[in-house]
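S.K.: with the input below, show me the fold.
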Amino acid sequence: MSNEESRNSLADQAAAWVPPWQRPTPPGKTDDDPPHQEDLETETPPEGPEVSKIPQDPAGAAAEAEDLGDAVPLEGPRASKIAQDGDVGDAAGADSDAADANGGVAGEGAAGRVPKKQPAARRRVVVAPEPAPELDDAELRGALEAILLVVDEPVAEATLAEVLEQPPARVGAMLDQIAAGYTASGYGFELRRAAGGWRLYTRPEYAGYVERFVLEGQSVRLTQAALETLAVVAYKQPVTRSRISAIRGVNCDGVIRTLVTRGLVEECGSEPESGAFLYRTTTLFLEKLGLNTVDELPPLAPFLPDDVEELSDATR
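M.R.: Here you go, the predicted model:
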């Protein structure tokens, strides 16, 4: 067979070919029967205007929609009928679920539903510490005396009240009572307020005996120059070193360094005009002298000459 005859034969076959969906149904075969294998092999998806010629089967589509259930939305009277028939069971199930969620109340709709009670928020309970037991007067007095015997510096009322866990007002009143009792009984020591706190001191009338006991065989700790310089600082504070030297008439730089080292004098800023350091006495100074403030220092007027101001101005 030549090539031309072969092409004519293929053209005739293509012209005579009929798609499977347009072929007449053979006798004894229905549309529901599965297609033969040869039909599937030769069947090709339609293109172009042939798509619109595919016969529609509303009955088959509806049956498939019923099998799929809610997966395929339906339209038209068929869909409304299915919705009416199926909504009865769904509504009953929804009411049952709503009744379980709302504590057994069902059939009242969204407006009548009772919301489920939420658990109450946890509240943090703060337990207040138990108050310290109140000491009686005898025990409080004994505790204060025991502490005051071992302290090496004046102790404030607030510190004693914190240690004993008692009100500061009660501790202060008991300290005053103890001090008055020592004085009335004539003890060789007394309880005195000094440097912002309380401490036991020997009485002035027994100072000679104490001095002999402490200083026997020992040298005086401060020289005369140191004592004079310390007195100038105590009465003129805050004061510069040049002012101290002018009052004493000698250079006192070395003495000032000694007093600072002993903790009796300290720096307290500088003079605005000259920038020189200012010096003042410390708490240790008040403690050693048994004073509460520098205002308790004895007046110097009885010991000064009448022309002290003129002498002071002349040395400037």
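S.K.: CA only for contacts and neighbour counts going forward, please
M.R.: Noted.
S.K.: which element is residue 83 on?
M.R.: Using DSSP states H and E, residue 83 maps to helix 76-101.
S.K.: that helix - contacts with which helices or strands?
M.R.: For helix 76-101, there is no helix or strand it packs on, judged by 3 or more C-alpha pairs under 8 Å, 6 or more residues apart in numbering; DSSP states H and E.
S.K.: now do the next helix or strand after that helix: distance to the chain's middle.
M.R.: Note on helix 76-101: by DSSP H and E, the next helix or strand toward the C-terminus is helix 137-150. Averaging C-alpha positions (C-alpha atoms, centre = their mean, to the nearest Å) puts helix 137-150 39 Å from its chain's average.
S.K.: hmm, who's touching helix 137-150?
M.R.: Counting contacts by C-alpha atoms under 8 Å, 6 or more residues apart in numbering, the residues outside helix 137-150 that touch it are 160, 164, 174-175, 178, 198-200.
S.K.: residue 278 is in contact with residue 265, correct?
M.R.: No: judged on C-alpha atoms under 8 Å, residue 265 makes no contact with residue 278 at a distance of 10.2 Å.
S.K.: comparing those two, which residue is more hemmed in?
M.R.: residue 265 (22 against 19; other C-alpha atoms under 10 Å).
S.K.: got a list of what the closest residue to that one other than its chain neighbours touches?
M.R.: Ranked by C-alpha to C-alpha, 6 or more residues apart in numbering and with sequence neighbours excluded, the top spatial neighbour of residue 265 is residue 281, at 4.4 Å. Shown in contact with residue 281 (C-alpha under 8 Å, 6+ apart): 230, 233-234, 237, 264-266.
S.K.: second chain to compare with the first, below:
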Amino acid sequence: MSNEERRDSLADQAAAWIPPWQRSPEPSADLGAKVPSQGQPHTRVSTDESASDEQAEGRAAAEGVAEPAVEPAAETIAGAAPEGSAGAEESAAPGESVGAGEGAAAGRKRTGGRARALPEPPPVLDDAELRGALEAILLVVDEPVSELTLAQVLEQPAERIGPMLDEIAAGYTAAGHGFELRRAAGGWRLYTRPEYATYVERFVLDGQSVRLTQAALETLAVVAYKQPVTRSRISAIRGVNCDGVIRTLVTRGLIEECGTESDSGAYLYRTSTMFLEKLGLNSLDDLPPLAPFLPDDVEELADATR
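M.R.: Below is the predicted model:
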């Protein structure tokens, strides 16, 4: 081949050369199938190798094949979304914001999943009902009952009980009833009035009276004014042995043991709550003074016994 022919051949080849980015892809075995390209939408490959790129694009447009918009996968969005944002909104009810859902959940955690009802306060009794309730209780008590106990039973403030009891007692006195309400042994109880004592004694004690002997009364008086006191001290004051009388007073519940003396270890005795109740006393401070009952020559008698 001559040089001129070689130059003509090279010129023809240069004129027919197509850049790689303008070349059509190689057809696959199935000429009618779509050949996917990584990262690109699916397009149909023309079977005519001599067709140009413009003709292939025209046929694709005529067939209605459009390039789809590339959108990120839903998994990527869900995975990249921060906790409590779009992903959290999927579990929330329609129309409810995430903040409101979190607040409701926190409220359910604080209340244990259910609303806790506060205990209802006890009803406040009016004066008439409180008065009736106190009178009913005082009719059945066996011993004086304190204001605190009455307040606890009725579930009422303690500061209401005392004034109401004073009012009830004043009402009984003003009405002239045969009974009265008074304090005794640190509490309140109904008692018959002293002016009707003879009738009560005739009904209760006639044929059944068990009176204390003179020795028992003297021993009880010594214990009341000298308590706490030992047996030997009582016997020394009375001048006789008092063991039997003390046992009788303990059996009847008028006196009781209250420990032992530190020096001798002897038992100490004091008056009981029943003693205050039977005598109608609120405390030992209400005992009458002894001075008016002592004889005028008490000092001479004391000297004579020495």
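S.K.: where does the TM-score land?
M.R.: Laid over one another, the chains give 0.63 as their TM-score (TM-score structural alignment, normalised by the length of structure 2), with 220 aligned residues with a C-alpha RMSD of 3.2 Å.
S.K.: of the contacts of helix 137-150 of structure 1, which pair is most distant in space?
M.R.: Across these, the longest distance by C-alpha to C-alpha is 18.7 Å; it joins 164 and 200.
S.K.: make sure residue 58 of structure 2 is indeed in a helix.
M.R.: Yes: with DSSP: H, G, I helix; E, B strand; the rest coil as the criterion, residue 58 of structure 2 is located in a helix.
S.K.: which residue packs closest to residue 36 of structure 2, ignoring adjacent ones?
M.R.: Nearest non-adjacent residue to residue 36 of structure 2 (C-alpha to C-alpha, 6+ apart): residue 42, at 4.9 Å.
S.K.: what lines up with the one you found in structure 1?
M.R.: The criterion is TM-score structural alignment: under it, residue 42 of structure 2 has no aligned partner in structure 1.
S.K.: isn't there a helix covering residue 42 of structure 2?
M.R.: No: per three-state DSSP, residue 42 of structure 2 lies outside any helix segment and is strand.
S.K.: what is the burial count for it?
M.R.: Neighbour tally, residue 42 of structure 2, other C-alpha under 10 Å: 15.
S.K.: closest one of the contacts of helix 137-150 of structure 1 to residue 188 of structure 1?
M.R.: Using C-alpha to C-alpha, the contacts of helix 137-150 of structure 1 come closest to residue 188 of structure 1 at residue 200, 10.4 Å.
S.K.: count the neighbours of that closest one for me.
M.R.: 21.
S.K.: go through stretch 187-194 of structure 1 and flag the buried ones.
M.R.: For stretch 187-194 of structure 1, a neighbour-count test (16 or more other C-alpha atoms under 10 Å) marks 189-194 as buried.
S.K.: what's the closest of those to residue 307 of structure 1?
M.R.: The closest of those, once distances to residue 307 of structure 1 are taken by C-alpha to C-alpha, is residue 194, at 34.4 Å.
S.K.: return the residue of structure 2 aligned against the closest one.
M.R.: Using TM-score structural alignment, residue 194 of structure 1 lines up with residue 184 in structure 2.
S.K.: show residues contacting the helix ranked longest in structure 2.
M.R.: Across structure 2, the longest stretch assigned as helix under DSSP state H is helix 158-175. The set of residues external to helix 158-175 of structure 2 that reach it, using C-alpha under 8 Å, 6+ apart, is 131, 134, 147-148, 150-151, 179-182.
S.K.: how about a cut-off of 6 Å?
M.R.: 151, 181 (C-alpha atoms under 6 Å, 6 or more residues apart in numbering).
S.K.: show me how far whichever helix or strand comes after that helix is from its chain's centre.
M.R.: Of the helices and strands lying after helix 158-175 of structure 2 in sequence (DSSP H and E), the nearest is strand 179-184. How far strand 179-184 of structure 2 lies from its chain's middle: 38 Å, per C-alpha atoms, centre = their mean.
S.K.: what's the average distance of strand 179-184 of structure 2 to structure 1?
M.R.: Strand 179-184 of structure 2 differs from its equivalent in structure 1 by a mean of 0.6 Å after superposition (mean C-alpha distance after the TM-score superposition for structure 1).
S.K.: tell me which strands and helices that strand is in contact with?
M.R.: Applying 3 or more C-alpha pairs under 6 Å, 6 or more residues apart in numbering; DSSP states H and E, one finds that strand 179-184 of structure 2 makes contact with strand 187-192.
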